[in-house]
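> here is the input, now give the coordinates:
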Amino acid sequence: MDESRDTIGRASVNGITLAHQSFGDPGDVPILLVMGLGTQMLGWPDEFCALLAAAGHHVTRFDNRDVGLSTHLDELPPGQPVSAFLGRRPPYRLTDMAQDAAELIGALGHASMHVVGLSMGGCISQVLTLEHPHRVRSLTSMSSTTGSRRVGRPRLDIARRMVAQKPAATRAEVIELALTNWRQTGSPGYPFDEHRQRRRAALSYDRCYDPAGGARQFAALLAAPDRTAALAGVGVPTLVLHGEADPLIGVSGGRATAAAVPGARLVTFPGMGHDLPEALWPEFVAQIGRTVAQGEADRA
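Sure, this is the predicted structure:
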């Protein structure tokens, strides 16, 4: 993980600036990767992006609003996740984050892209597909949920510790706290790569440490309505990937998502938690590639 800021592009969209980075041949089939709660684009490892690119895709990852090198909305009220869950209006909504992504697709020079979202990024990608269907060629929802409060409901205690806990005081404390969180949510069936995760935590801190931004994102997530009924209107090829040992968003969230979208394919993985185990990267790439190919065939 050796990010150079010289390779980071910036796009003015929806009244903010989004930082983004691409991998592969610009002439290849485009994929947009949407990351989850409080997590920078680095959550999509360089090597994973390179694998997707080597399979014939032009891959773009980006920092959502309020994380990393994208705009931080410090002028907005603080995020209050519990109040948002109980119905109070958050500083912004998932629809705003989906609008960001829709405009980014245009700013990248595409009429549409294949969209892959992880965790909250899956929720954003679902909203993007529902509200901006002309921008989405296919949808892959990973480790995510429909927004239902009955199935696949996020473990609020774990999520709150990740983004709404008391900020750490030093760089070293931030790194150790990130490692603790990742160990809690990671895959029990696969090795925990402490060296890789420590480097990612350090780089994330050095890019921008902003727990207040994560709290605003969390409020947006908890304020989102149940999308189950609306997902019946999704008209693009859809893939749902989920870990069977996910401690943050149970596998019922993936099953509910697949059941809600007509014709969706569901693939679950024993021993996988709420992360991207390196051993599964080739299978993720193969499954995503199959869905992308279906989307391209539908456009022909």
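
> rest of the way, CA atoms for contacts and neighbours
OK.

> pull out the buried positions in stretch 125-136.
125-130, 132-133, 135-136 (16 or more other CA atoms under 10 Å).

> no wait, stretch 138-151
The neighbour-count check on stretch 138-151 (16+ other CA under 10 Å) flags 138-148, 151 as buried.

> and if you look at stretch 192-199?
Quick answer for stretch 192-199 (16+ other CA under 10 Å): 192, 197.

> one more: stretch 254-270?
254-262, 264-268.

> please apply the same query to stretch 56-67.
57-67.

> please give me the structure for this one as well, since I'd like to look at both together:
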Amino acid sequence: MALAMNGPVRIDYQRMAAGAGPAVILLAGAGRPSTDFDYAFCAPIVAAGFVPIRVDSRDTGRSAAMAGAMPDLHAIKAAALGAGDAKPPYGIADMAADVLAVMDAEGIAAAHFVGRSIGGLVAQQLALHHADRVLSLALVMAMSRSMADAVPDAALDRLMTENIPDEEAYVARQLTVAQANGMAEDFDAERVAEEARIAWRHGIHPGGTARHFAASLAAPDLRVALGGLRIPALILHGRHDKVIPLARATETAEAIPGAVFEVDETMGHDGPPRLRQAWGERISAHLTAAIAHA
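Have a look, this model is predicted:
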């Protein structure tokens, strides 16, 4: 692991290959450490000559924990819908600045980006406000605006009251999440538990998922600005995603000129091994095509 500093905020990251090939920045989902981008996912990208760099977003993994009072997700949701002015502890723009710090630490002028869920929002923010540093986008489970009108209050209640004191509690939590959000045929309790232990030992921060949700609830609507992008974009989404509706990914694809949009009929809001491998292979082809047409 290596580290970069965005002011006082420490961001840890890991190069997943040696060499001087084009960099591919990997940004995980809400509350999730960079270990979600495992070696099976990275292997085809590395084989194609790229250098994946997986980043622990703030409040995840070995990056800084943004400890403090639990955000009032209901108030932030209301503000996003036009009632009140509650703000998240930090926003998508702050998370994007963390990524720029990583790029600067590595001496990377421009990179390709892979973003999953909230990681995709961060990647889009960078493409819009730092266009010279983004060569292409690959968005998995995509959205381009706040989810305030789609997230039920009960889900926010669970996040605000969530207490995960130890590894076993986190394993139990992830088993519940996998059953709720994934496809039944992909559920493998042993596999889910093993991956939960890997994530816990890498770093799960109390309140981190809630603070990430706060940032995504307060996210700006990027759709109009996305119309100005002129970079290759690939969007992968599951027909059965219960967290980010397919309509959110569809509108993101429609907003980005020339975006390739692929809907997986066997995918929910989860990343079992078969999907991680498929994503790695498809994204590798997308990156190779982006280089060829540059």
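
> before we move on, the earlier item: strands - which of the buried residues of stretch 125-136 of the first structure land there?
If you go by DSSP state E, these have V136 in strands.

> now the buried residues of stretch 125-136 of the first structure in CSV, with distance to S204 of the first structure?
Listed next are these as CSV, based on distance: CA to CA, whole Å:
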residue, distance to S204 of the first structure
S125, 23
Q126, 26
V127, 26
L128, 26
T129, 29
L130, 31
H132, 30
P133, 32
R135, 29
V136, 29
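
> my guess is P71 of the second structure contacts A210, does it?
Yes - P71 of the second structure lies in contact with A210 (CA atoms under 8 Å); the separation is 7.3 Å.

> more neighbours: the two, which one.
A210 (25 against 19; other CA atoms under 10 Å).

> so which elements touch the helix or strand the more buried one falls within?
In this structure, A210 of the second structure sits in helix 208-217 according to DSSP states H and E. Contacts defined by 3 or more CA pairs under 8 Å, 6 or more residues apart in numbering; DSSP states H and E place helix 208-217 of the second structure against helix 73-80, helix 118-129, helix 153-161.

> contacts for the first one, please.
By CA atoms under 8 Å, 6 or more residues apart in numbering, the residues outside helix 73-80 of the second structure that reach it are 84-88, 146, 148, 153, 156, 160, 210, 213-214, 217-218.

> ok, back up a step: now, which of the buried residues of stretch 125-136 of the first structure sits nearest V34 of the first structure?
Comparing these against V34 of the first structure with CA to CA places S125 closest, at 7.0 Å.

> leaving out chain neighbours, which residue sits closest to that closest one?
G117 (5.6 Å; CA to CA, 6 or more residues apart in numbering).

> what's the answer for D186 of the second structure, then?
Closest to D186 of the second structure by CA to CA, 6+ apart is P272, at 6.6 Å.

> now the spatially most central residue of the second structure: how far from D166 of the second structure?
With distances taken as CA atoms, centre = their mean, G119 lies nearest the centre of the second structure, 2.5 Å away. Remark: distance between G119 of the second structure and D166 of the second structure (CA to CA, to the nearest Å) = 26 Å.

> now do V9 of the second structure
25 Å.

> compare those two (neighbour count), which wins?
V9 (16 against 10).

> give the contact list for the aligned residue in the first structure for that one.
Alignment note (TM-score structural alignment): V9 of the second structure maps to I16 of the first structure. Residues near I16 of the first structure by CA under 8 Å, 6+ apart: 65, 70-71.

> and if you look at E167 of the second structure?
197, 200.

> contacts only, for R265 of the first structure.
238-240, 258.

> how many neighbours does P77 of the first structure have?
P77 of the first structure, neighbours per other CA under 10 Å, totals 12.

> which SS state does it fall under?
coil (DSSP: H, G, I helix; E, B strand; the rest coil).

> do the same with Y13 of the second structure
Assignment for Y13 of the second structure (three-state DSSP): strand.

> separation between it and S34 of the second structure?
8 Å.

> of those two, who's got more company?
S34 (25 against 22).

> make sure the more buried one is actually in contact with A28.
Yes - counting by CA under 8 Å, A28 is a contact partner of S34 of the second structure at 5.9 Å.

> okay, and the common contacts of the two?
With CA under 8 Å, 6+ apart, S34 of the second structure and A28 have common neighbours 55-57.

> can you redo those as TSV with secondary structure and distance to A172 of the second structure?
Formatted as TSV, the shared contacts of S34 and A28 of the second structure follow (DSSP: H, G, I helix; E, B strand; the rest coil; distance: CA to CA, whole Å):
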residue	secondary structure	distance to A172 of the second structure
V55	strand	25
D56	coil	23
S57	coil	23
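
> tell me where the second structure has strands.
Under DSSP E, the second structure gives strands at 2-6, 9-15, 23-27, 51-55, 111-116, 134-140, 233-238, 260-264.

> how about a markdown table for the ones you listed, with distance to R191 of the second structure added?
Below are the strands of the second structure laid out as a markdown table (distance: least, CA to CA, whole Å):
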| stretch | distance to R191 of the second structure |
| --- | --- |
| strand 2-6 | 28 |
| strand 9-15 | 23 |
| strand 23-27 | 22 |
| strand 51-55 | 21 |
| strand 111-116 | 20 |
| strand 134-140 | 21 |
| strand 233-238 | 21 |
| strand 260-264 | 22 |
